[in-house]
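**Q** output the structure for:
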Amino acid sequence: MTWTLPEPMLTSPVPDPGLRPGWAAEPKWDGFRALVSVDSGQVVLRSRRGTEMAPAFPEVVAGAAQLPDATALDGELVVWEEGRLAFERLQDRLQRRGAGAARAAAEWPAHFVAFDLLRLSGTDTTLWPYRRRRAALESLFAARRLSAPWALCPSTTDPDTVREWLTWAAVGMEGLVYKRLDSTYQPSVRGWRKYKVRETTEAIVGAVTGPVTAPRSLLLGRYNERGRLQYTGRTTALTQATSSTVAGLLAPARPGHPWTGWSFAAGWGTRETLDVTLVDPELVVEVGVDVARDAAGRWRHPARLHRPRTDLSPTDVPFLRPPP
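**A** Below is the predicted model of the structure:
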């Protein structure tokens, strides 16, 4: 009987980073979720959505020779650049093949951060409890002396360590994932929990989707140090009540708006563009954002609108700067 990679186990968000008894925590990496298997020399590297990524990451395929045959791992593909996780490099690498992929692997090598064991030397481990899978994963790394591109994701049941990990946002860690110690690996089930580190900050409304009188979402900007208003991200969909409140504070764009002629992507990594209406960039809003940034410092995930800040002017908003 042929063994096939299962669908990945999923997470559901929680508002509190506290570690509960009977659970373990792991850092949440800003990368591509990936499952890898090696079987009779054949390597499969699959994304969460089922995309085959092996041609784009030849160093991971070559590194599979370190694994025992008939073994499969769940984890995250990441690229480090100048001391931080560089998601934009991963995004770029996904499009490359052949010689281009090999050059990118030399310039921006990826690591596979393994956080779960799905199969070991022909034994399906998905029905093992997490604590047993974790122990076997650690033994695999130690016994095989696995080295790059393989990295072992940390895991802890110590609350003090969890609190320390929450300070890692500066390097691109998104937060934490929690796994019950006695839980099996359940494909497609949201049995794990995740906590994302978020911060509250300000931005300037430069455009909206939908009409100015009833905006559906806000396009946000910040000035750079040269005095140019740059796009930094978009909010999630506004509620009807919030839309009405914000609409009363917006004014149509005057001639010479700094975003005239610009187009805006509907989401990270998509070519679909938004239908937007420019507004006078005078309204400041307070938003909640996570730590995922691109190389320019823009927010990769939608921001959550907290409230308009009519007490602030655009000059009070922090400059847009790339991550440290």
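**Q** C-alpha from now on. contacts and neighbour counts both.
**A** Fine.
**Q** which other residues reach the one helix or strand Tyr195 maps to?
**A** Taking DSSP states H and E as the definition, Tyr195 sits inside strand 192-196. With CA atoms under 8 Å, 6 or more residues apart in numbering as the contact definition, strand 192-196 has outside contacts at 9-17, 28, 174-180, 290.
**Q** among those residues, the buried ones, what's the ChimeraX command?
**A** Below is the selection syntax for ChimeraX that covers the buried ones among the contacts of strand 192-196, with 16 or more other CA atoms under 10 Å defining burial:
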select :9,10,11,17,28,174,175,176,177,178,179,180,290
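**Q** among the contacts of strand 192-196, which are in strands?
**A** Among the contacts of strand 192-196, the members falling in strands (DSSP state E) are Thr11, Ser12, Pro13, Lys28, Gly175, Leu176, Val177, Tyr178, Lys179, Arg180, Asp290.
**Q** the structure of the following sequence is requested for comparison with the preceding one:
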Amino acid sequence: MALRPPGEPMLAQARETLPSLAGRMAVQPKFDGFRALLFTPLHAGDPVLLQTRRGALVQDRFPDLAAAARSLPSGLVLDGELAVLDPHGQLSFTALQRRATAGRNAPALAAEMPAHFIAFDVLQSDGQELLEEPFARRREVLEEQFAGHRLGPPWTLCPSTTDPATAGEWLHEWTDVPGVEGVVIKSLTGRYRPGVRGWTKIRRRNSTEALIGAVTGSLHRPQILLLGRHATTGHLRLVGKTVPLKPGPARDLAEHLTAAGPDHPWTGLRFTASWNSRTPLEPVLADPVLVAETSADVSQDHGVWRHPLRYERLRLDADAADVPPFGET
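**A** Sure thing, here's the model as predicted:
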């Protein structure tokens, strides 16, 4: 039976370091976009369907991709990442968010900022589902689709390698490119298991510094840190939030936090719990003089980390002048 939405994509579990690739393993770059499944029509008159990871159909928000998919083979289901390039040719998560939330202006946004689909797996070909086929075979089918139909933009074939040296290069050098945040490791013999975290993802993480501008909880019992950096204008800009602090580091940090004065640059500002959330936070402002060393991945958008940072330690040997300016990693 042909696959139809809603479908559950296979998922990946996180780990910290690149494991030994001995054995039948493949590695692919992890792009910072929106996960999506693309369904081409099996019968004449059926629509092209574009489904998000959560099961929502969004082809109306990406009319350019839907139109381009009409030239793809029928009965094809691709798994991949939605992406949008900025005017400089770099992946832009902000532009992608605008596309993903488009309403009546979807056609205009499509003309202004075209979407791309980075395909890394194929779940069905010519109406025949491939979930039980090993990844190595699915990869062959995917490459045959791209070669046989000479697919180009907006379709991109995700690179894949079994070479450990190349995988290491992708993790440590490709992640310097905006929009590439790590790698995903897949068993060449593994079948596609919807909803199961059967792959492994590794995000590159760097050590970096920022000023503690506020905390959740209280200054005596801080829970999450809100971190900032100074822009060229001198204004303190929010760059990210940490994961919840462990009890020991929280107690040590509390000894050094002091309440903010009335001229704190974040006075009156509103904060939300996460990047794409509307849940409000009620932080306690702190005197922004303490420097926190953190571990951060490379997923930045306009100077702001999209994923939570990990607090490592307080840098009492540093001050605001030692913190990188807003916009740097």
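**Q** Throw the ones in strands among the contacts of strand 192-196 of the first structure into JSON lines and include distance to Leu73 of the first structure, thanks.
**A** Supplementary listing: these in JSON lines, determined by distance: CA to CA, whole Å:
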{"residue": "Thr11", "distance to Leu73 of the first structure": "17"}
{"residue": "Ser12", "distance to Leu73 of the first structure": "21"}
{"residue": "Pro13", "distance to Leu73 of the first structure": "23"}
{"residue": "Lys28", "distance to Leu73 of the first structure": "16"}
{"residue": "Gly175", "distance to Leu73 of the first structure": "21"}
{"residue": "Leu176", "distance to Leu73 of the first structure": "19"}
{"residue": "Val177", "distance to Leu73 of the first structure": "17"}
{"residue": "Tyr178", "distance to Leu73 of the first structure": "18"}
{"residue": "Lys179", "distance to Leu73 of the first structure": "16"}
{"residue": "Arg180", "distance to Leu73 of the first structure": "18"}
{"residue": "Asp290", "distance to Leu73 of the first structure": "27"}
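**Q** hang on, the earlier thing: average offset between the strand holding Tyr195 of the first structure and the second structure?
**A** Averaged over the aligned pairs, strand 192-196 of the first structure sits 0.4 Å from the second structure after superposition, using mean CA distance after the TM-score superposition for the first structure.
**Q** now do the SS call for the residue lying farthest from the centre of the first structure.
**A** Distance from the centre of the first structure peaks at Pro255, with 37.1 Å (CA atoms, centre = their mean). With DSSP: H, G, I helix; E, B strand; the rest coil as the basis, the three-state label of Pro255 of the first structure is coil.
**Q** and the one 4 residues further on, by the same measure?
**A** Remark: Trp259 of the first structure carries the secondary structure label coil [criterion: three-state DSSP].
**Q** what residues are up against it?
**A** Gly206, Leu229, Leu278.
**Q** tell me the secondary structure at the first one.
**A** In other words, Gly206 of the first structure. Secondary structure, three-state DSSP: Gly206 of the first structure is strand.
**Q** in the second structure, what sits opposite it in the alignment?
**A** Per TM-score structural alignment, the equivalent position to Gly206 of the first structure in the second structure is Gly213.
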